[in-house]
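Structure here, sequence nowhere to be found:
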């Protein structure tokens, strides 16, 4: 493994850990003694994506990550949430055990996960992916997110801290009152 700092081709492994998409190794260069991280993934069969217009394109996890990052731009998401989505989607694609996947299937996987992760990111992604023909179809999609049925789907999500602010403020007031 070549050191990214000095280019020396010898390093020693300091730590190895299993991660969701492979093995993470912490290495130290023998020459410059600087540390760096490498990731190892199983090299599985290449996936091809069948586009709507009939073209075929190799699956690119980087392209998927960029698309999801664009949809999630400036959204209050956990660190690593997009990477986790990419790994999850890629794993599900491989579980299908097909050499060729329709772009529609990949798009639906993204849409369903974004709908759960962040509604604004979902609408951003869906507006491009679903190619709404007019404002009415777009409005219907947004309104569907505010219906009680959708609220029930997302009850399993953790609440945002903003939901807890009044409760936490009251608890702190009581705690301060006890101390004085």
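Here it is on my side, so go on. All values reported here derive from a predicted model rather than from experimental measurement. Numbers count the residues shown, from 1 in each chain.

hey, let's count contacts and neighbours off CA atoms from now on
Will do.

Quick one: the helices in this protein, in order.
Taking DSSP state H as the criterion, the chain carries its helices at 61-71, 81-95, 103-117, 119-129, 135-145, 148-153, 161-179.

alright, now check it against this:
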């Protein structure tokens, strides 16, 4: 593993342990050249997933991109990071277990919406507003009416 600080080719593993959700190995590393310390995570990848975008373009699946989009939806919400990490791991496992190597982006969007609805209603609506491309307030009202979330969101205020 290359050192992120000085670029030295060899680093030493000082400590390894399973992550909180058990889906990864957390490794504490040290660079012998600059003595910088950093952490890496090693995950099992069952198969390479390719995402088919709405435009027809194909891109490799990126777990970090999924995590970033979810973190935007949950920003400033009282949600423990461990719950979010477990949710992301569950989504990735579901995608990998579908048996397909190429998945439409809509499959990921719907899975994220399903999991966010169980996690936090406000984060769910935030994600839906981007995923469903809301343009005006009527789009929110229509969505909330369809989903029956008006009462839930009124309690959030």
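Thanks, I have it. Please read all numbers here as calculations on a predicted model, not as lab measurements.

What is the burial count for residue 124 of structure 2?
Here the number of neighbours of residue 124 of structure 2 (other CA atoms under 10 Å) works out to 20.

so it touches residue 116, yeah?
Yes. Contact between residue 124 of structure 2 and residue 116 holds when scored by CA atoms under 8 Å: they sit 5.0 Å apart.

about what we covered before: out of the helices of structure 1, nearest to residue 53 of structure 1?
Put simply, out of those the one that sits nearest residue 53 of structure 1 is helix 103-117, at 10.2 Å, with distance taken as CA to CA.

circling back to that earlier point, can you lay out the helices of structure 1 as CSV showing distance to residue 36 of structure 1?
CSV is the format used below for these (distance: least, CA to CA, whole Å):
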stretch, distance to residue 36 of structure 1
helix 61-71, 21
helix 81-95, 20
helix 103-117, 31
helix 119-129, 33
helix 135-145, 44
helix 148-153, 42
helix 161-179, 34
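
nearest to residue 20 of structure 1, of these?
Nearest to residue 20 of structure 1, of all the helices of structure 1, is helix 81-95, at 7.4 Å by CA to CA.

How about stretch 39-59 of structure 1, which residues are buried there?
By neighbour count with 16 or more other CA atoms under 10 Å, stretch 39-59 of structure 1 contains the buried residues 47, 48, 49, 50, 59.

typed the wrong thing, it's stretch 73-85 of structure 2
Buried residues in stretch 73-85 of structure 2, defined by neighbour count with 16+ other CA under 10 Å: 73, 74, 84, 85.

Tell me how far the third one lies from residue 141 of structure 2.
Computed as CA to CA, to the nearest Å, the residue 84 of structure 2 to residue 141 of structure 2 distance reads 27 Å.
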